[in-house]
Each structure stands twice: as C-alpha cells, then as structure tokens.
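Engineer: curious how this folds, go ahead:
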Amino acid sequence: MRVLLSGYDSRGGIEPLVALAVRVRELGAEVRVCAPPDFAERFAAVGVSFVPVGQSLRAMVNAPTPPTAGGLPRRAAAVVAAQFDTVTEAARGCDVLVASGVMPAVAAARSVAELLGIHYVYASFQQLTLPSPHHAPLAYPGYPFPEGETDSQVLWDHDAWSIQALFGAALNTHRAAHGLSPVDNLRDYVITDRPWLATDPALDPWLTPADLEVVQTGAWTLPDVRPLPADLEAFLNAGASPVYVGFGSMPMRGSDIALAAIAAVRAQGRRVLVSRGWADLGLIDDQDDCFGVGEVNHQALFRRVAAVVHHGGAGTTTTATRAGAPQVVVPQMGDQPYWASRVADLGIGAAHDGPMFTTESLSTALRTALTPETRAQATAVAGWIGSDGAIAAAALLLDMASRERPPVPA
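Structural biologist: Prediction:
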C-alpha cells in the first residue's frame, strides 16, 4: 500500500506531514512526500522518501522585493505547473494522496489524483479555509470583502469567486492539457465535502452546523526526543526562566525587530532566548542575559520558558499550548490573527494588536502573559490538549487506501 503526502507550505504546514508520514510508515505502508526543497533534510532525518517540488519558499519570502498581490496569479500558475509535473510522477502507483498547503498547489494535486484514479484527502491545519457560518473566510490580496458586509454566506460566496478568479485559469489550462474537464468552483473542488481538520478540538473547536462533514483528527505532531544543546542547557540553568522570542518562517522585515523584542523582555526583568528563524534574528549586544538559538526541540524548550512570543502559526501555538507556556502572539498574516484570538480567549496569553510591535506595545502584552493567573490557566489548558492526531489520521488513511479506487476519467 502506497501513500503520497503533498504539501506546498512553510515549516508550520510541513511538520504535520512529517508526523503523518512516520505514523503511516509505522502501520506498514510505503509513504513519500512532495514538498518544497527547503525541507529535504527534515524528511531525511526521519527516513521518509522526499520529492522536492517548486522553488524554495525561504528564498521567495526573503527576496529583496516582497511578492505583490498583482503578481499572485502568475506565481500561482508556476506553482500549478510544478505540481502537475512533479506530483503526477510521484503519485504513480500510489493508492491515496493527501494534499495540504496553498490553494493552487492543492488544486493541482487533487487534479493529479483524479487523473490517476486514486483516493484524495484535503487536510487543513486551521479551520478558516473551511466554509462555516461560524467564521468568516480569509480575504485574498487584491480581493477584499465587500465593504460593510457581514453576512456569512455572502462572504463565503465571495471567497469562492476570488479563488476561481485568481487560480481557475491556470488550473484549467493544465487540466485541459491532461484531458480533464474544467473546474468551475475550485475551492469546493479542493476541499471536498469531507475535509480533514488536523487541529486539536480543545484549541480549535469545529462548530456545527455546517455544510461540510469535517473529520477533526487532532493535531499531527511527533514526540521530539532530541536533547537540548549543552550550551542552551547551561543558559537555562544559569538563571530564572527566560522568555522565548521567535517568528518561525515569517520574514519579519525591519532591522529593529530584535532590538524592540529584547528591550521589551528586559523591561519585565526577564532573560531572553532569541530564535533566528527565516528572519535571521540575532542578538543586539554581548550581555549574558540573552542567548540565540537555531533549530531546537520546541517541545522540550517551551516547558522551561516563562513565555513564548511568536507569530501565531498553528504548529507553534499548539506546541506552546501543550507545553503549558504562556504566549504572546504577534500575528503576521493568514490564519495567525485567529490563533492569536484563541490564545487570548482561552486566557493563556495575549494577542498583540497587529503585526508590527514596539518595545512599549510588546511590553504591555508581556505583562499579561507573565502574570501568575495566566501561567495557571496555561497549565490547566495544557491538560486539555489531546494525544497525537497523526496516529488516528494514519489509520483512517490506510482504511481509505484499502477500498476500491475511484474511476480514472475517460
């Protein structure tokens, strides 16, 4: 039995595929992954077959000239072309394809599954892409919602129209070249009527009623058993618990980010851990109350910090919540304001107002996160977070793969 996992996303959208790949393999299936070339070493570390697809996302987000909204259809067309070229070959001989990530990439991956007549699953690591009367969709650049509109159905109709306008032509050009009929509602084609939501129900509850039959599996994570580096251990043991500051795959443009963050943490009388991330943040002086970290075991580290300041990616939010660490979320884009609101609503931290912060604004948020009450609530909520959803998802996948395959289009 063979499974292909396809994801075109940043680190937060790829780590869940690492977990699922390992769990699928443990059940005796053969698994391979298509993802951006940035993650070749990550999959090599767990011994999973890896097929690079498309260009480096890190190079894209750190380009001297940031991507513009006007260039989105052109970039999407390149993503669709790369997916058709690479995923088609990687999926041959597979029984099921799981796709996640940016919409044009997943649309191409589903088209490949249709072309080859194999089972397909859409997996989301946040619920805002799934139509529901309980939340609004995310607006695409250049396609803002109608001014003043609050009706849920109108907003979701606008979402479907925007996605079709942005990505439909590129997808249908390649579908025609492969003998597939055009898709006139790309969003619903991608999502299907039974999408998987790979998030923890306590942190991200899916509310009904909704038109979709959502399968919420729990978050896909692997236990990380790597020891912390010796020099990091020495820093942690040399004083009171520090505050961690890191923004993952976000570029965080602006030379004063580290300066403002470190000053804000110091203003609370705390030591600081600065994570380099894709923004390549560094220390601002040689004082011994600061320490820089690179790739490290967050599951172990977050249990030993006073608070976690981060961008609000689904993975980092879940890891910090499971560790019982108070959080300050500085949301940059996409679903990150949603995760910031969940942290604030649960009382396990603070949501910063907007993507850019000053020493003063971050200090204000940290004062909330560092209270004994927030720490107590974070500890309590950590106990609500369920076990690894990748185990359940892997079992569901293999059950699906054992069924009769869908027909190949004539």
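Engineer: hey, let's count contacts and neighbours off CA atoms from now on
Structural biologist: OK.
Engineer: can you count the residues close to Ala169?
Structural biologist: A total of 16 residues lie near Ala169 under the criterion other Cα atoms under 10 Å.
Engineer: for the helix or strand containing it, which helices and strands make contact with it?
Structural biologist: With elements delineated by DSSP states H and E, Ala169 resides in helix 152-177, which encompasses its position. Counting contacts by 3 or more Cα pairs under 8 Å, 6 or more residues apart in numbering; DSSP states H and E, helix 152-177 is packed against helix 72-91, helix 103-116, helix 186-191.
Engineer: can you show me the helices along the stretch 301-410 of the chain?
Structural biologist: Assigned helices in the stretch 301-410 of the chain, in chain order: 314-323, 336-346, 359-369, 372-382, 389-401 (criterion: DSSP state H, counting those that start in this stretch).
Engineer: what does the stretch 1-150 of the chain give?
Structural biologist: Under DSSP H, counting those that start in this stretch, the stretch 1-150 of the chain gives helices at 11-26, 40-45, 57-61, 72-91, 103-116.
Engineer: for Ala323, find the nearest of these.
Structural biologist: Minimum separation from Ala323 across the helices of the stretch 1-150 of the chain (Cα to Cα) falls at helix 11-26, 17.1 Å.
Engineer: run this one through as well so I can compare:
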Amino acid sequence: MRILLSTYGSRGDVEPVVALGARLQALGAEVRVSVPGDEEFAALCARAGVPLVPAFSPVREWVKEMIRRRTSSPPEGVAALISGQAAEIVARQYDVLAAAAEGCDAVVACGLFPSCAAARLVAEQRGARYILGTFCPIWLPSQHQRPHEYPGHPLPAGVSDNRLLWQTDIATKNALFGEAINSHRASLGLPAVENVRDHVFGDPVLLACDPVLGPWLPSDLTDALQTGAWILADERPLAARLEAFLQAGPPPVYVGFGSIAVASEAGRAAIEAIRALGRRTVIAHGWAELGPIDDGDDCFAVGDVNQQALFRRVCTVMHHGGAGTTLAAARAGAPQVVVPQIGDQPYWARRVAELGIGAAHDGAMPTSQSLSAALATALAPESRVRAGAVAQLIRADGADVAARLLVEALSRR
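Structural biologist: Below you'll find the predicted structure:
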C-alpha cells in the first residue's frame, strides 16, 4: 500500500502531515511526503523517518516573493493576483506530485487550495483514491458558520442564511481558482469542472483538529471525519543555555509570531509589556528573525525548539494563533494570548477566549498597552486552572486514528 501525502504551507501545515506519515509507516504503509523543501522541514522529515519529496518551492522563498508582488499591486488587484498565484501553484505543484504519485494507491492533500487542486488532479489521472485533510473547521461548508471572506469577494450584505452564503462561496472559489484549475485540466485534455470547491474538497474530508479546541457540529453540507489533531511527538531536549535561563528565574512568557506581517512590531511591544509586569521573555526568532530589543538579561531568543517541552515551563504563550501553536500550548496547559491576523487565526483566538484558557487580543496591531491588558487575563490564576483542566481533555491519538482510517479504507478498496 503506497500513499502520497502532500501539503504546502508553513510549519503548522507541514508537521501534522509528517506525523500522519510516521503513523502510516508504523502500520506498514509505504509513504511519500511532499512538503516544502525548507531546511527546517527536511530536518523534520528526517527526525520522523519519512521520505521527503520537496514541493515546487521552499515556502519561505515563495512567501517573500508573494509579499513583494502584493506590495507592488494596487488593492483592487489583489483578487487577480491570487488567481495568478493559483495558476502558478497548480502547474508547478502538479509536475512534482505527478512524479511522486507513481504507483500510489491514494493521495492525501492538505494546505493551500491550489496545491490540493494539483493533488486532486494527479490522483484522478493515476486512478488513486483522493482525500482532503484540513486543520480547522472554518474552511468546511456548514450551516453552523459563515464562509471565509476573500479579498475582492465580500460576502453579500444583509444575508444571514449560512447555507446561502456557502453557495456564494462556490462562486467565489470558481472566480479565484476556477481558471487556474480548468486551464491546466484543458492542457492535459481533461474536461472542466463546474464547482472547483467541491471537486477539490472531495468526500469525505479528514478534519485534523482536536474536538475540544475546534469542535465540528454535524452538517449535511460536508461529510467530515474529525480524527483529532495529528501530533508528532518531540523528544528533543532543550538547549543547555535555554535550560539555564529557565532555571535562573520564574517561568517566563513565550513569544512567537511566526510569519505574520506585524511580527517585528508585535515582538517589541510584547517584550515591553512583559518587562513592565516584571516577567521574563523567551522570544522565538520566527520568519521575522525576532530577538531581544536590548542587552537585558530578562529576554532569551530561540530558533527551532521543542515546543512540547518548552511550553510546560512557561507561564503564558503569546502567539499569532496558528493551529499548531494553539494546540501545543493547550496540550501543555499554558494560558495563551493570541494576536490573530489572517486565515484561521481569529477562530483560534476566539476559541481560546471561549474556553477560558487565555485572551484574544483586540485589534490587529498590538501595542505594549493592549498586550498588557491581554496578559492580565492570561496570567490570572483562573486562566491557569482552566488551561490545566482543558489540557487533560486534549487527545493525542489523532494521527493514529487517521492512519487507521486510511489503511482500512484502502484495504477495502
């Protein structure tokens, strides 16, 4: 049994797929994992023991190029820019996955919609089973929630019926991605698809998030199988210098803002707010290469680190609201301050607040004052008690559940 796993995105998209690959291998499947070929992801695959097939471009290079294009494009041209990017991703990712899928019985795709579209096309041509996986409920059609709003395609004003809004979402995805997908299909002599969203989503969809953090209410609009989050165990020790910093004082606040656009400003504001409260900081470099703002001994900078170990040693985790960081902090029982920007980040911020395990920052641009207010909530004793209680409810077997589902489905096939 051969299975190709594909994703394109940041670490929050890559690590769960690697975790699923490791569990599939443990069940006897032959696995190929196609993720961006960035050095950190190559190391991740090597640590998990899964073979890496690099995607069409390292994601850091791609993101830098997309930022450059967006800053030089007028606001009214963003939708056209997304469509152009989609065409490039579909074509280039198709070439990679077509070779990687040779002899495969199934293709499991996660990450960016155009990358999944390329995987869907490859599976169709190879006669392989295709399954989509996603890490957050908001991306799936449901009468219980509104669809994501894309640039240049606002949801119709005055419409409150979610079913009608999800019908609008079909038209939006056709407008943004339809030409990219159908043009490539035409180049391969394949017929066009009328509804690219449902074509790429397929049936069923694997929802790889924890049911406590991201509950899925049954919907007749999507057949979703919620497996729990796909977690890769991390046994790496913390670096000696970090260990010494942790032992030299009370538990610090962890700050990590990934690749968000305001990371540099948010990092400085975070250190100032934490210092004003008499707390210490562990700050993650991230893509913005954050670090201490001066030579004070109350701040320690880290690169790639074992979050599973570190988050058990901090008093609060301040982050941008990626699915992976939200999960890691919740599993560790660490209260959170979430500073959301785009995508699914506002959803995870809201869930943290609803669960009482931290605070959702109000506003996109944080200041030391606004972060101080959010920290006051996260540092309150009741937040830590609630975070500890929720941690006991988080499942750790999602990757195993998904792997067994896939193996059983393919065995029947």
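Engineer: quick one: contacts for His285 of the second structure?
Structural biologist: If a contact means Cα atoms under 8 Å, 6 or more residues apart in numbering, then His285 of the second structure has 256, 291, 301-303 as its contacts.
Engineer: ok, the residue opposite it in the first structure once aligned to Gly148 of the first structure distance?
Structural biologist: Residue pairing (TM-score structural alignment): His285 of the second structure is matched to Arg276 of the first structure. When Cα to Cα, to the nearest Å is the yardstick, Arg276 of the first structure and Gly148 of the first structure sit 40 Å from each other.
Engineer: and among the helices and strands packed on helix 152-177 of the first structure, the most buried is which?
Structural biologist: Neighbour counts averaged per stretch over those are highest for helix 103-116, at a mean of 25; criterion: mean count of other Cα atoms under 10 Å.
Engineer: helices or strands next to that one in the packing?
Structural biologist: Based on contacts counted as 3+ Cα pairs under 8 Å, 6+ apart, the elements that helix 103-116 of the first structure packs against are strand 2-8, helix 72-91, strand 96-101, strand 119-124, helix 152-177, helix 186-191.
Engineer: export these to JSON lines and tack on distance to Ala392 of the first structure?
Structural biologist: As requested, those are arranged in JSON lines below (distance: least, Cα to Cα, whole Å):
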{"stretch": "strand 2-8", "distance to Ala392 of the first structure": "15"}
{"stretch": "helix 72-91", "distance to Ala392 of the first structure": "23"}
{"stretch": "strand 96-101", "distance to Ala392 of the first structure": "14"}
{"stretch": "strand 119-124", "distance to Ala392 of the first structure": "13"}
{"stretch": "helix 152-177", "distance to Ala392 of the first structure": "30"}
{"stretch": "helix 186-191", "distance to Ala392 of the first structure": "20"}
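Engineer: out of those, flag the one nearest Ala45 of the first structure.
Structural biologist: Closest of those to Ala45 of the first structure is strand 2-8, at 16.8 Å (criterion: Cα to Cα).
Engineer: now do the closest one against helix 103-116, angle only.
Structural biologist: 160 degrees (axes from the mean of the first three to the mean of the last three Cα atoms, to 10 degrees).
Engineer: show me what strand 2-8 of the first structure is packed up against.
Structural biologist: Counting by 3+ Cα pairs under 8 Å, 6+ apart, the packing neighbours recorded for strand 2-8 of the first structure are helix 11-26, strand 30-35, helix 72-91, strand 96-101, helix 103-116.
Engineer: rewinding a little: CSV for the helices and strands packed on helix 152-177 of the first structure, including distance to Glu360 of the first structure?
Structural biologist: What follows is those, written out as CSV (distance: least, Cα to Cα, whole Å):
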stretch, distance to Glu360 of the first structure
helix 72-91, 35
helix 103-116, 37
helix 186-191, 41
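Engineer: identify whichever of the ones you listed lies nearest to Asp157 of the first structure.
Structural biologist: Evaluated over these, closeness to Asp157 of the first structure peaks at helix 186-191, with 10.3 Å, by Cα to Cα.
Engineer: for the residue lying closest to Ser219 of the second structure once chain neighbours are set aside, give its distance to Phe177 of the second structure.
Structural biologist: Spatial nearest neighbour of Ser219 of the second structure, excluding adjacent residues (Cα to Cα, 6 or more residues apart in numbering): Ser142 at 5.4 Å. Spatial separation of Ser142 of the second structure from Phe177 of the second structure under the definition Cα to Cα is 21 Å.
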